[in-house]
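> Provided below for reference: sequence and predicted model.
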Amino acid sequence: MSSRFALMIDPAESVDDRTDFAETFTVVDPSAPALNVSELSTQRGDGIFESIGVVDGHAQETRAHLDRLAHSADLCDLPAPNTEQWRQAIALATAHTGPGEGVIKLILSRGVEHGPAPTAWVTAAQAPDNTAARTRGIRVVTLDRGYDSGAPARAPWLLLGAKTLSYAVNMAAIREAKRRGADDAIFVSSDGFVLEAPTASVILRFGDRFVTPEPAGAILHGTTQISLFDYLRASGHEVAYDEIATADLATVDAAWLVSSVRLAAPIRGIDSIELAIDAGLTASFNDYLLSPRD
């Protein structure tokens, strides 16, 4: 999946009250070089990002993604993004996504080593076809993330609640899952609690109750999970954030990985545990997630 549109941004101060930021944008050829070789996003993964799903020219959950971008910037000691500037950049990128499903990426890096300012850019591309994952479901394995549930409080420099560019561990986890014959993974803490997937949030159903792990700094708070919980509440279902023991995965009635681009992928197996897929409920989730949402 290659980008069809790329936009470099001259980051504005968060207090900049301009109403038009067009002069701070530079459209670049997405297939041409655009970053300095001393760029810290590529050298060290020192930056943050967001992936926004686009459906028929509508960027989904823009406000939630911008709020999380600002949260990640705060955790990483990066300058606070100017919300209006990024909103206008998203609108410009959205116009280049075309019909169907697309994905917009927002990237804010610490910039060039010893440089004066951060580097920022936005890309837009067609989204991959996730039909199979949404309908046939996926198999996952549990992988120990290598720290206990108290690590985030003891070591905030791990940046566990930030969406950083340092995704080497996440990608290694997915490769390990595939080596084990699965499609994806669910991270668990070394003291036995469910966390998140490498690129998605986890939602579990116990009877009529839908539960996701309590964020509490240990995991990224998923924008799609938040939106889907709003939908479930409005539909009369009970939802909850809670500590979920790894052992409880053997007792779930249904489970999903949810994210901005793949949307709701039902889980048909966790390790050696087989799960039934609720096709009707999953379809209703994805119908909702594909509807315009701001």
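It's in. Numbering: from 1, shown residues only.

> Could you use CA atoms for every contact and neighbour count after this?
Noted.

> what's the span of stretch 132-151, first residue to last?
With Cα to Cα, to the nearest Å as the measure, the first residue of stretch 132-151 is 36 Å from its last.

> list the contacts for the closest residue in space to Gly217 that isn't next to it in sequence?
Computed as Cα to Cα, 6 or more residues apart in numbering, the closest residue to Gly217 that is not its neighbour in sequence is Gly161, at 5.0 Å. Contacts for Gly161 (Cα atoms under 8 Å, 6 or more residues apart in numbering) come out as Ser72, Leu75, Pro215, Gly217, Ala218, Ile219, Leu220, His221.

> Restricted to helices, list those residues.
Under the assignment DSSP state H, the contacts of Gly161 contribute Ser72, Leu75 to helices.

> Any chance of the contacts of Gly161 in TSV with neighbour count and distance to Gly53 as columns?
Listed next are the contacts of Gly161 as TSV, based on neighbours: other Cα atoms under 10 Å; distance: Cα to Cα, whole Å:
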residue	neighbour count	distance to Gly53
Ser72	25	19
Leu75	18	24
Pro215	17	22
Gly217	18	24
Ala218	24	24
Ile219	20	21
Leu220	22	17
His221	20	16
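
> The residue nearest to Gly217 belongs to a helix?
No: assignment of Gly161 by DSSP: H, G, I helix; E, B strand; the rest coil gives coil, placing it outside any helix.

> For Leu106, see how far away it is.
Distance from Gly161 to Leu106, counting by Cα to Cα: 17 Å.

> Surely Ser259 and Val202 touch.
No: Ser259 is beyond contact range of Val202, at 9.2 Å (criterion: Cα atoms under 8 Å).

> one more structure, for comparison:
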Amino acid sequence: MTVLVFLDPAHPAGRLVDAATPSLLATDQGVTRGDGIFESLLAVDGTPRKIQAHLERLAGSARTMDLVIPAAELWQAAITTAVTAFSASVALASAPAADAPAQCVVKLVVTRGPEGANTPTAWVQVSAISPALAEQRAKGLDVLLLERGYDSGISARAPWLLLGAKTLSYAVNMAALRHAHEQGADDVIFTSGDDLVLEGPTSSVLLAHISDDSGVPVKRLITPHLDTGILPGTTQGALFAAAKEAGWELGYGPVTPADLLDADAVWLISSLRLLAPVNTIDGKEIGTAAIRAELSEELSALLATTL
């Protein structure tokens, strides 16, 4: 079940279309060149989560791409139309369990539009969330380290690589995931050519220490620094804010593969998957199952306060 709402000047609340009917021109540059940007966010019980953070990141990606996109209020109106239509469709199709929050994926997409038209195409897509994401949160992930092919300073030297933007050009990310699956792993953490940890294909990387080098108890969360050209994580940012209030120390890279292997726990974190513990990296266990479970429960509870 998918709902599509196009942002259209003639329809201030968005134009609802039949998702089973073709709506995009074959000449659209989002199709022919991957020339566009997107955001994916979670909606719970009909309410989109962290919508402002996602709209701000979408606007940042648009600036990087020199792409004109609709105003935030138009996105918000279209999101409301799409989520309302999706919730109504779900209510007609089935009756969800009373104690289970209804969740869906809200995707915001903008392309540069058809060749030669100079008219961006923008739409909101709402669909059901994959049950596999909840399974990954519960069971954890086996991850491979893969080199991205750039050094950590390339983003500043070559902004045309668009490393800090969330673009539609995800072919490399998907190829990395297919490679991981072929090797029996679940996901990937990219590293730079100068051996720094970057991010996952669809996630941010987070690690925790519960003691310092001398064994003194500490609660510290660390994530790679944004100056390595990675995408700023909205969910990582929300968790950091909640963890700070709860007394955790916070840190930003540089992070090396050795730092990951030495951590008490590592997670891949994103708006849809939320907090998924990493069980192994390149076949080496991270921390212990008991510590991973304990920390994942604590941090997931903190993250839930932000949703």
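Sure thing, it's come through. Predicted model, so just to flag it, every value in this text is computed and none were measured.

> tm score of chain vs chain?
In this superposition the chains share a TM-score of 0.91, using TM-score structural alignment, normalised by the length of the first structure; 282 aligned residues with a Cα RMSD of 1.6 Å.

> thinking again about what came up before, what does the residue nearest to Gly217 of the first structure align to in the second structure?
Matched across to the second structure, Gly161 of the first structure falls on Gly164, judged by TM-score structural alignment.

> do Leu204 of the first structure as well
Here Leu204 of the first structure is matched to Leu207 in the second structure, going by TM-score structural alignment.

> all helices of the stretch 51-200 of the first structure, in order?
Remark: helices assigned in the stretch 51-200 of the first structure by DSSP state H, counting those that start in this stretch are 62-75, 83-94, 131-135, 151-154, 168-179.

> Tabulate those in a markdown table, adding columns for distance to Leu7 of the first structure.
Below are the helices of the stretch 51-200 of the first structure laid out as a markdown table (distance: least, Cα to Cα, whole Å):
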| stretch | distance to Leu7 of the first structure |
| --- | --- |
| helix 62-75 | 17 |
| helix 83-94 | 8 |
| helix 131-135 | 29 |
| helix 151-154 | 34 |
| helix 168-179 | 25 |
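
> Identify the residue nearest the geometric centre of the second structure.
Ser270 (4.0 Å; Cα atoms, centre = their mean).

> one step back: what separation do you get for the residue nearest to Gly217 of the first structure and Leu108 of the first structure?
16 Å.

> what do you get for Asp242 of the first structure?
31 Å.

> who has more neighbours, those two?
For Asp242 of the first structure and Leu108, the more surrounded residue by other Cα atoms under 10 Å is Leu108, and the numbers stand at 26 against 13.

> contacting residues for the more buried one?
Contacts of Leu108 of the first structure by Cα under 8 Å, 6+ apart are Gly47, Ile48, Phe49, Pro118, Thr119, Ala120, Trp121.

> Which residue of the second structure sits opposite the first one in the alignment?
In the second structure, the residue paired with Gly47 of the first structure according to TM-score structural alignment is Gly36.

> Could you find the closest non-adjacent residue to its match?
Closest residue in space to Gly36 of the second structure, ignoring its immediate chain neighbours: Thr111 at 4.0 Å, by Cα to Cα, 6+ apart.

> counterpart of that neighbour in the first structure?
Match for Thr111 of the second structure (TM-score structural alignment): Ser109.

> quick one: contacts for that match?
Contacts of Ser109 of the first structure (Cα under 8 Å, 6+ apart): Leu40, Ser41, Asp46, Gly47, Ile48, Pro118, Thr119, Ala120.

> Could you point out which of the residues you listed is nearest to Thr94 of the first structure?
Nearest to Thr94 of the first structure among the contacts of Ser109 of the first structure is Ala120, at 16.9 Å by Cα to Cα.

> Trace the closest one over to the second structure, please.
Match for Ala120 of the first structure (TM-score structural alignment): Ala122.

> Nearest residue to its match in space, please, no chain neighbours.
Closest to Ala122 of the second structure by Cα to Cα, 6+ apart is Val110, at 4.3 Å.

> roughly how far apart are that neighbour and Val124 of the second structure?
9 Å.

> Give me the common contacts of those two.
In contact with both Val110 of the second structure and Val124: no residue, using Cα under 8 Å, 6+ apart.

> could you pull out the strands for the second structure?
Taking DSSP state E, the strands of the second structure run over residues 2-8, 11-17, 36-44, 47-48, 103-111, 121-128, 141-147, 187-191, 204-211, 217-223, 249-252, 265-270, 274-281, 284-285.

> ranking those strands by burial, who's on top?
For these, the largest average neighbour count (mean count of other Cα atoms under 10 Å) is found in strand 265-270, namely a mean of 26.

> Could you figure out how far that one is turned away from strand 217-223?
Relative orientation of strand 265-270 of the second structure and strand 217-223, computed by axes from the mean of the first three to the mean of the last three Cα atoms, to 10 degrees: 40 degrees.

> Where does strand 265-270 of the second structure end up in the first structure?
Using TM-score structural alignment, strand 265-270 of the second structure pairs with 254-259 in the first structure.
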